[in-house]
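Q: Structure, please.
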Amino acid sequence: MRRAAFGLLVACIPASPTLAGFAQVHGVAPWTETVISVSDVKPFARLLGEIGGWQPVARGRLSAAEIAYWQLPATASARFQLWCAPKSSTGCLRLVRFKGVPQQPIRLGARAWDPGGIYSIMMRSDDLPRLFDAAIKAGWWAESPIIRFNFGGSDLRNVVLTGPHGVNFAVYQRLSPPFTDFHLGLISQGFNSMRMVESRPRARDFYAQKLGFGLVFDGDGTNAIATAPEPSNFGIPLNYTLKALRAAAALSPTPGETGRVEMMQITEFAGIPQGARARAPNLGILSVRYPVQDLAGYRAALAKQGVTPAQSAEAVPIEGFGTTDLFAVTDPDGSLTEFYHAR
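A: Just a heads-up that it's a prediction; the model follows:
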């Protein structure tokens, strides 16, 4: 049965941005990792490691300088594990356990259409039904059963897996044409991050004009979810799949299949903003981290666009990177995006 695939459409569109931005001039590369704040690593290790074949490539304690970068008191502490997919050194997940500070979920009780906070990290699979069955048995949940749909000449399967703290992994299997840009396996590296937004044009323009990303995809919000009442991958009520409209855009600092950021507005529903909690040490997806060759130059370019970092630090020891200069910016819906240079 083919069902309504609502949004997340950049899994099957052309790889190259149609509009270049100034980020590429300063050497902004695809994001290398996602930072996720968790209370317990074990549910993620079971899905990623036991089921997906991922491996922890680094682990340890956050330095005092990194705790300060996250604007936490000196009494706070944290440990992390950095997990990467097989045959991949990018699109990894840094799982961080903060201690000694109050926490609450970033997207507390949120539905898919509630804006603010990073909604999901997108991955791929070479056998989505097998992954779905294993994930459900491991205690993960989903917004819907697997959805199958056609878009842009591709035959796709998709499901949004939901774990602790409302962390979502949106997983795709492209049945045809074959996907060959990076290794798949049961769970591939991350390649995109989805943010639910109040206004697609406002969010799109922030990443394009303020951050200098290139435009990959821009949907005007005139398409309904389905042509008949069908389940959707965002859990939209069945009787609204003919009424709700999708408005999505995706951007990337460089051409390619990785390092993207996507924003989705579900125009029929007025969601409850979640962005005020999108800060460490709260639980959920905190950010994605983009490496930058010319960090000082890029930061100066952002300042000319009126972008002021929400947090920044220099010479921070970060395991997996080394001594690192970094800063984070906040998008219009309150979600963080980080930029760094490892010395």
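
Q: going forward, measure contacts between C-alpha atoms and count neighbours the same way
A: OK.

Q: quick one: contacts of stretch 193-209?
A: For stretch 193-209, contacts defined as Cα atoms under 8 Å, 6 or more residues apart in numbering pick out 8, 21, 112-122, 213-215, 247-251, 260-265, 271, 288, 305, 331-333, 335.

Q: Surely Y340 is in contact with D294?
A: No: with contact defined as Cα atoms under 8 Å, Y340 does not count as touching D294 (9.4 Å).

Q: More neighbours: which of these two?
A: Neighbour tally, Y340 and D294, criterion other Cα atoms under 10 Å: the higher count belongs to Y340, 24 against 15.

Q: That one sits in which helix or strand?
A: Assigned by DSSP states H and E, Y340 falls within strand 336-342.

Q: helices or strands up against that strand?
A: For strand 336-342, the packing partners by 3 or more Cα pairs under 8 Å, 6 or more residues apart in numbering; DSSP states H and E come out as strand 284-291, helix 295-304, strand 322-330.

Q: any idea which of the ones you listed is most buried?
A: Highest mean neighbour count among the helices and strands packed on strand 336-342 (mean count of other Cα atoms under 10 Å): strand 284-291, with a mean of 26.

Q: what angle sits between that one and strand 322-330?
A: 120 degrees (axes from the mean of the first three to the mean of the last three Cα atoms, to 10 degrees).

Q: and the closest residue to G297 other than its chain neighbours, how far is that from D155?
A: Leaving aside its sequence neighbours, G297 sits nearest to H26 (Cα to Cα, 6 or more residues apart in numbering; 6.6 Å). Relative to D155, H26 is positioned 36 Å away (Cα to Cα, to the nearest Å).

Q: cool, F321 as well?
A: Distance from F321 to D155, by Cα to Cα: 38 Å.

Q: And G322, by the same measure?
A: G322 is 42 Å from D155, by Cα to Cα.

Q: what's the answer for L295, then?
A: From L295 to D155 the distance is 40 Å (Cα to Cα).

Q: Same check on P164?
A: 30 Å.

Q: that's a strand at V171, yeah?
A: Yes: judged by DSSP: H, G, I helix; E, B strand; the rest coil, V171 forms part of a strand.

Q: residue ranges for the strands of the stretch 201-343 of the chain, please.
A: Remark: strands assigned in the stretch 201-343 of the chain by DSSP state E, counting those that start in this stretch are 214-218, 223-224, 245-252, 260-266, 284-291, 311-318, 322-330, 336-342.

Q: I'd like the structure of this one too, to check against the first:
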Amino acid sequence: MALTSAVVFTIARLPSGWRYDATRSEIKGTPLRETGFSHVVITTSNAPQLGGFFAALGWHLHSTALSADAADFWGADMTQVAERWVAPSGACEAVLLPVTHTTAVLRPLDCAVTTPGGLFDINMRTWDSDWAREFLHTHGWRELVPAVAWQFGEVQTSEGLYIQDDGIVMAVMQRLSPPLEGIEFDRMSDVFNSTQMVSSVETTLAFLEVLGFERFIDHAGPLPGEGPRVLQLEQHPAETAGIHLSIAHPGAAMSGSIELIDVPEHPLPCLSVPTTGGRGLRALAIPCHDVAKTFAAVDDSAWSAQVCQPLAKRDLPGLLRGECFAVTAPDGGRLDLYQLTQ
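A: Here you go, the predicted model:
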């Protein structure tokens, strides 16, 4: 969702009710890592269409055969070929793992936006929301929530949600005013943020802290203006439509950040999301300077039961090859942690 994406670059002018937190790494010293997620792993029955979307934006394709390790780690089909789509910046990848159209989706296409369970969306920026809508329609995305222009503090943004047939949701943001500075991209940006709808923001944050993520944006209460429409909360009275939203990253950056949202007054049952297989947003992959140290931190914590794939050396596509492990957040969002080798 990245409802606060524009705010991050105007920290000193956060709207009333929004709070900037110093990261714990600023207090404790060197964190486990300095970056957020670098890869989005997608299991899809629409690889040609999704690949066409990335290709049209100038992303570069690297194809690779899938190993037995990939089949075990993700539930991938070894008879297929993985597609690594690398953003023009080189800082972000989408890994497409083809599956059949009969494979169950991880999040039903008709579930309410704020339903907890798994990974909800990926976020990209655009310079032109109208252009992006037509472009996305051309490549198999349809509107889940039409773009909404809304104001918070001195920042005005337009945000819309799009969904495709694997149940993958994309939030597309355009900064309306003041101009977005310090970020360069062509028509659409890298994937810079991913949202999880959760049962409890605080519980999931406690889990992410073990992985080196720290909250740097926090909001509790109603969303200003037309903001509730983005989360399909406009039907509720304003006094009960408040949310708790936090964004976490090891270095307080909106680049590979993880956003968490819960709706205290209108909770929904959590989806049951399998740890492997399925179709949709399968995992976010996070680089580690010392993946063994990160694994030990999880294994020695109260969250050791969240490990769904143990630390091991695996033959996975591209930069993900080598030592890695996987965990699931309390509501099923999967995170793959891998050894940074360059």
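
Q: Emit the PyMOL select command for whichever of the contacts of stretch 193-209 of structure 1 are buried.
A: Applying 16 or more other Cα atoms under 10 Å to the contacts of stretch 193-209 of structure 1 leaves a buried subset, and the PyMOL line that selects it is:
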select buried, resi 8+21+112+113+114+115+116+117+118+119+120+121+122+213+214+215+247+248+249+250+251+260+261+262+263+264+265+271+288+331+332+333+335
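
Q: Kindly check the end-to-end length of stretch 309-319 of structure 2 for me.
A: Across stretch 309-319 of structure 2, first to last residue, Cα to Cα, it's 18 Å.

Q: Give the buried residues for that stretch.
A: Q309, L311, R314, D315, L316, P317.

Q: Now render those residues as JSON lines, adding distance to V230 of structure 2.
A: Converted to JSON lines, these look like this (distance: Cα to Cα, whole Å):
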{"residue": "Q309", "distance to V230 of structure 2": "34"}
{"residue": "L311", "distance to V230 of structure 2": "38"}
{"residue": "R314", "distance to V230 of structure 2": "39"}
{"residue": "D315", "distance to V230 of structure 2": "40"}
{"residue": "L316", "distance to V230 of structure 2": "36"}
{"residue": "P317", "distance to V230 of structure 2": "35"}
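
Q: Count the residues that sit near the residue nearest to G297 of structure 1.
A: Counted with other Cα under 10 Å, residues neighbouring H26 of structure 1 total 18.

Q: Return the distance of W140 of structure 1 relative to R202 of structure 1.
A: 33 Å.

Q: Which one of the two is surrounded by more residues?
A: Ranked by neighbour count (other Cα under 10 Å), W140 of structure 1 and R202 place W140 first, with 18 against 14.

Q: residues in contact with the more buried one?
A: So W140 of structure 1 contacts L161, T162, G163, P164 (Cα under 8 Å, 6+ apart).

Q: Against V57 of structure 1, how distant is it?
A: With distances taken as Cα to Cα, W140 of structure 1 is found 24 Å from V57 of structure 1.

Q: likewise A248 of structure 1?
A: A248 of structure 1 is 34 Å from V57 of structure 1, by Cα to Cα.

Q: Ok, P164 of structure 1 next?
A: P164 of structure 1 sits at a distance of 22 Å from V57 of structure 1 (criterion: Cα to Cα).

Q: out of these two, which sits in the more crowded spot?
A: Applying other Cα under 10 Å to P164 of structure 1 and V57 shows that P164 carries more neighbours, namely 18 against 14.

Q: Just give me the match in structure 2 for that one.
A: Residue correspondence to structure 2 (TM-score structural alignment): P164 of structure 1 is matched to D165.

Q: ok, now G320 of structure 1?
A: Looks like G320 of structure 1 aligns to G318 there (TM-score structural alignment).

Q: Excluding residues flanking it in the chain, which one is nearest that match?
A: R84 (7.7 Å).

Q: that's a strand at the one you found, yeah?
A: Yes: counting by three-state DSSP, R84 of structure 2 falls inside a strand.

Q: can you tell me how far the counterpart of it in structure 1 sits from W113 of structure 1?
A: Aligning on TM-score structural alignment places R84 of structure 2 opposite L82 in structure 1. Using Cα to Cα, L82 of structure 1 is found at 29 Å from W113 of structure 1.

Q: What of R299 of structure 1?
A: Distance from R299 of structure 1 to W113 of structure 1, counting by Cα to Cα: 32 Å.

Q: And S176 of structure 1, by the same measure?
A: Taking Cα to Cα, one finds S176 of structure 1 at 29 Å from W113 of structure 1.

Q: P250 of structure 2 reaches E26, doesn't it?
A: No: P250 of structure 2 is beyond contact range of E26, at 9.7 Å (criterion: Cα under 8 Å).

Q: of the two, who's got more company?
A: Here P250 of structure 2 and E26 are compared on neighbour count by other Cα under 10 Å; more neighbours surround P250, at 26 against 12.

Q: if we can go back for a sec, under the alignment, what does the residue nearest to G297 of structure 1 map to in structure 2?
A: Aligned partner of H26 of structure 1 by TM-score structural alignment: L32.

Q: Could you count how many residues lie near R130 of structure 1?
A: 12.

Q: Next: Q164 of structure 2.
A: 21.
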